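Visitor: sequence first, then the predicted structure, then my questions.
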Amino acid sequence: MLRIATANVNGIRAAHRRGLGDWLASRGADVIALQEVRAQAAALPERAFGDFHVALDTGTLPGRNGVAVLTRRPPAAVRTWGGAALLGAADGLLVPVAAPDRVPLARGLERFVAEGRYLEVDLADVPLTIASLYLPKGGLPAHLQRPERMREALDGGARYARKMQFLDGFARQLTRTRRAAQADGREYLLMGDLNIAHTPQDLAAWRRNQQTDGFLPEEREWFGQQLSPRTLVDVVRSLHPEQDGPYSWWSWLGRAFAEDRGWRIDYHLATPRLARSAVRAVVDREVAGERISDHSPVVVDYAWP
């Protein structure tokens, strides 16, 4: 049995103050993907990754992004878009390592290389490639932007265009990477914060959010195009086909969390054989009664030898 989790920690220092360390120590996970680490190596808290080995790409933007994959044994290989990563063990010492890409980067992703948005590892003891992704949040196209309904400044659709460029390039990259894993005899599992709620089941207030970034028709269509019984499967939805949610993100404002008015935007997307082995999927809403982030970890048990 493999227990695999993904968690957007929204700043690892803040998450540790809210109980991330206890969750890492007690959850019994074999592999954990993290997003929004939001700290350069020198600013990480003590024992930031508990007793795990870690592969980390912090990116170069201070206080933003950053992805990691935590494993019980050192990974057999590490790959990032920028060609370098940090590796560390439980002693906390992080060392830079070369991490060349397996396949050339797809057109359109060059501008994202240094942002710390994607990292993948090959597990040492299981034929499995695991990736952690933090997909850009994006924004609204210019024709939907209204000052009275936006918290962010109007930008003429620049954030929207940037996300759509990422989606276009990442679709090609995802196909290449999945096929490369297959050619090596490995299953592939993409986890992370995709910043898209795919269907009305994945968003509590979907009717009034149909013109909200993260639930735009073109974003949802893109998501659906990445899934099929022959390529990638949404593991949590396959285990909970009729359930609304389980949601993984809630606003800090008001009673969204207490009333479970959330979004499901944190995913396990697995190749079909691995997806069929999934036996249980849960969202760890709280740790000892406290939220460690505005996201909650999504944990899946795979009956995988």
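Guide: Arrived safely.

Visitor: from here on, contacts and neighbour counts on C-alpha atoms
Guide: OK.

Visitor: residue contacts, the spatially most central residue of the chain?
Guide: For the chain, the residue nearest the mean C-alpha position is residue 192 (1.1 Å; CA atoms, centre = their mean). Neighbour list for residue 192: 6-8, 33-35, 132-135, 266-268 [criterion: CA atoms under 8 Å, 6 or more residues apart in numbering].

Visitor: in what helix or strand does it lie?
Guide: Residue 192 is part of strand 187-193 when elements are defined by DSSP states H and E.

Visitor: list the buried residues of that strand.
Guide: Buried residues in strand 187-193, defined by neighbour count with 16 or more other CA atoms under 10 Å: 187-193.

Visitor: now stretch 226-246
Guide: 226, 231-237, 239, 244-246.

Visitor: taking strand 187-193 as reference, get the angle to the longest helix seen in the chain.
Guide: Across the chain, the helix with the greatest residue count (assigned by DSSP state H) is helix 158-183. Calculated by axes from the mean of the first three to the mean of the last three CA atoms, to 10 degrees, helix 158-183 forms an angle of 160 degrees with strand 187-193.

Visitor: just list what helix 158-183 packs against, helices and strands only.
Guide: Judged by 3 or more CA pairs under 8 Å, 6 or more residues apart in numbering; DSSP states H and E, the packing partners of helix 158-183 are strand 187-193.

Visitor: put this beside the first:
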Amino acid sequence: MRVITFNAQGIEQATDNGFFDWMVQQDADVVCIQDLRAKEYQLDDERYHPEGYYPYFFDAWEDGYSGVAIYSRDIPKAIMTGLGFELCDQHGRFIQADFEHVSVSSFCVPSGLKSEEAQAEKEQFMTDFMGHLNKTLRKRREFIFCGTTHIAHKPVDLSNWYANQTVSGFLPQEREWMAEIFDEMGYVDAFRQINKAERQFSWWPDYNRARKLNEGARLDYQITTANLRKNVKNAQVYRDEMFSEHAPLIIDYEI
């Protein structure tokens, strides 16, 4: 089972940059997309509906917020949208597809870079989302959470990490949140299960020099339940083409 996650920073722009042309060549079973910045009714054009995939969307209530999507090769057994708290549901930040053996979700934690208020909203979302992850541990099935946390987990996941310790995305409380997910709760960072190399980033600032020099951060993850740890067979960040400031994360599972 091949799963791709990608933060589009606007699905229209990413499509113009060739994302869907690339996607259909990847032989993916499930593709999770975040930060659509568009409503479902605005995505009727065939270029947003590649042949061979069933699309499912969860819109933000207001323009300018995230919006998430799942493109699936097979029709899911069920689709769930939202998590029951305002920062998720009104901003369109979670959608889940249930399949025979696993549930795959597309999620997006808000960025806290813009202001102190934005950071406060981010941390509230993190608290509420942690509650959902705790509930998930009690369920008798496997899960893959695909999306953007806007957090670099460890120094190896961020260039110039020492100078960024007071910046949103690498704050102590954010890294502790990630550590709780992976260390205390037992979830798996699927990419790091396979790829231990340094400078494996998935996001670069909005200028070409940063991408060329590989000065960025790993902000995009596939987080799995513990039983899938040994099922991760291959993981890579696709950098050959630029569809947004984020790069697609591709992971193969033996499912």
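Guide: Nice, I can see it. Just so we're clear, the structure is a prediction, and the values are computed from it rather than from any experiment.

Visitor: give me the TM-score for these two chains.
Guide: Superposed pair, TM-score by TM-score structural alignment, normalised by the length of structure 2: 0.94. Supporting alignment: 253 aligned residues with a CA RMSD of 1.6 Å.

Visitor: on that earlier part again, now, which of the buried residues of strand 187-193 of structure 1 sits nearest residue 207 of structure 1?
Guide: Ranked by distance to residue 207 of structure 1 (CA to CA), those are led by residue 193 at 22.1 Å.

Visitor: residues contacting the equivalent of the closest one over in structure 2?
Guide: In structure 2, the residue matched to residue 193 of structure 1 (TM-score structural alignment) is residue 148. By CA under 8 Å, 6+ apart, the residues touching residue 148 of structure 2 are 7, 34, 107-109, 219-221.

Visitor: which residue sits closest to residue 148 of structure 2, ignoring its sequence neighbours?
Guide: Spatial nearest neighbour of residue 148 of structure 2, excluding adjacent residues (CA to CA, 6 or more residues apart in numbering): residue 220 at 4.3 Å.

Visitor: returning to what we had before: mean deviation of the strand holding residue 192 of structure 1 from structure 2?
Guide: Its aligned residues in structure 2 lie a mean 0.6 Å from strand 187-193 of structure 1 after superposition (mean CA distance after the TM-score superposition for structure 1).

Visitor: could you point out which element follows that strand?
Guide: Sequence-wise, the next helix or strand downstream of strand 187-193 of structure 1 (DSSP H and E) is helix 217-225.

Visitor: starting at the chain centroid, how far to that next one?
Guide: Taking the mean of its C-alpha atoms, helix 217-225 of structure 1 sits 17 Å from the chain's own mean (CA atoms, centre = their mean, to the nearest Å).

Visitor: check stretch 2-20 of structure 1 too.
Guide: Computed by CA atoms, centre = their mean, the separation of stretch 2-20 of structure 1 from the middle of its chain amounts to 12 Å.

Visitor: end to end, how far does that stretch reach?
Guide: Stretch 2-20 of structure 1 has an end-to-end distance of 20 Å (CA to CA, to the nearest Å).

Visitor: can you give me the strands in structure 2?
Guide: Counting by DSSP state E, structure 2 has strands at residues 2-7, 30-34, 54-58, 68-72, 78-81, 94-98, 102-108, 142-148, 188-189, 220-224, 232-237, 249-253.

Visitor: which one of the ones you listed lies closest to residue 210 of structure 2?
Guide: Across those, closest to residue 210 of structure 2 is strand 232-237 (CA to CA), at 16.1 Å.

Visitor: which part of structure 1 matches that closest one?
Guide: On the basis of TM-score structural alignment, strand 232-237 of structure 2 is assigned to residues 278-283 in structure 1.

Visitor: list of residues touching that stretch?
Guide: In this structure, residues lying in contact with stretch 278-283 of structure 1 by CA under 8 Å, 6+ apart are 235-236, 239, 246-248, 296-303.

Visitor: repeat that with 10 Å
Guide: Outside stretch 278-283 of structure 1, the residues that touch it by CA atoms under 10 Å, 6 or more residues apart in numbering are 1-7, 235-240, 245-248, 266, 268, 270, 295-304.

Visitor: try stretch 125-133 of structure 2
Guide: Residues from elsewhere that reach stretch 125-133 of structure 2, judged by CA under 10 Å, 6+ apart: 83-88, 93-94, 107-110, 119-124, 135-136, 145, 149, 174, 177-178, 180-181, 185, 187, 225.

Visitor: still on that earlier bit, same list (the buried residues of stretch 226-246 of structure 1) but as CSV, adding distance to residue 181 of structure 1.
Guide: Listed next are the buried residues of stretch 226-246 of structure 1 as CSV, based on distance: CA to CA, whole Å:
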residue, distance to residue 181 of structure 1
226, 16
231, 12
232, 13
233, 16
234, 18
235, 18
236, 22
237, 23
239, 24
244, 32
245, 30
246, 29
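
Visitor: pull the most distant pair out of the residues you listed.
Guide: The widest separation within those (CA to CA) is 24.1 Å, between 231 and 244.

Visitor: circling back to that earlier point, mind giving me TSV with the buried residues of strand 187-193 of structure 1 and columns for distance to residue 212 of structure 1?
Guide: Shown next, in TSV, are those (distance: CA to CA, whole Å):
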residue	distance to residue 212 of structure 1
187	34
188	31
189	28
190	25
191	23
192	20
193	17
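
Visitor: let me know which of the strands of structure 2 is the nearest to residue 212 of structure 2.
Guide: Residue 212 of structure 2 lies closest, by CA to CA, to one member of those: strand 232-237, at 14.7 Å.

Visitor: ok, average deviation of the closest one from structure 1?
Guide: Counting by mean CA distance after the TM-score superposition for structure 1, strand 232-237 of structure 2 comes out at 0.8 Å.

Visitor: just want the angle from that strand to strand 2-7.
Guide: Going by the same axes, to 10 degrees, strand 232-237 of structure 2 is angled at 30 degrees with respect to strand 2-7.
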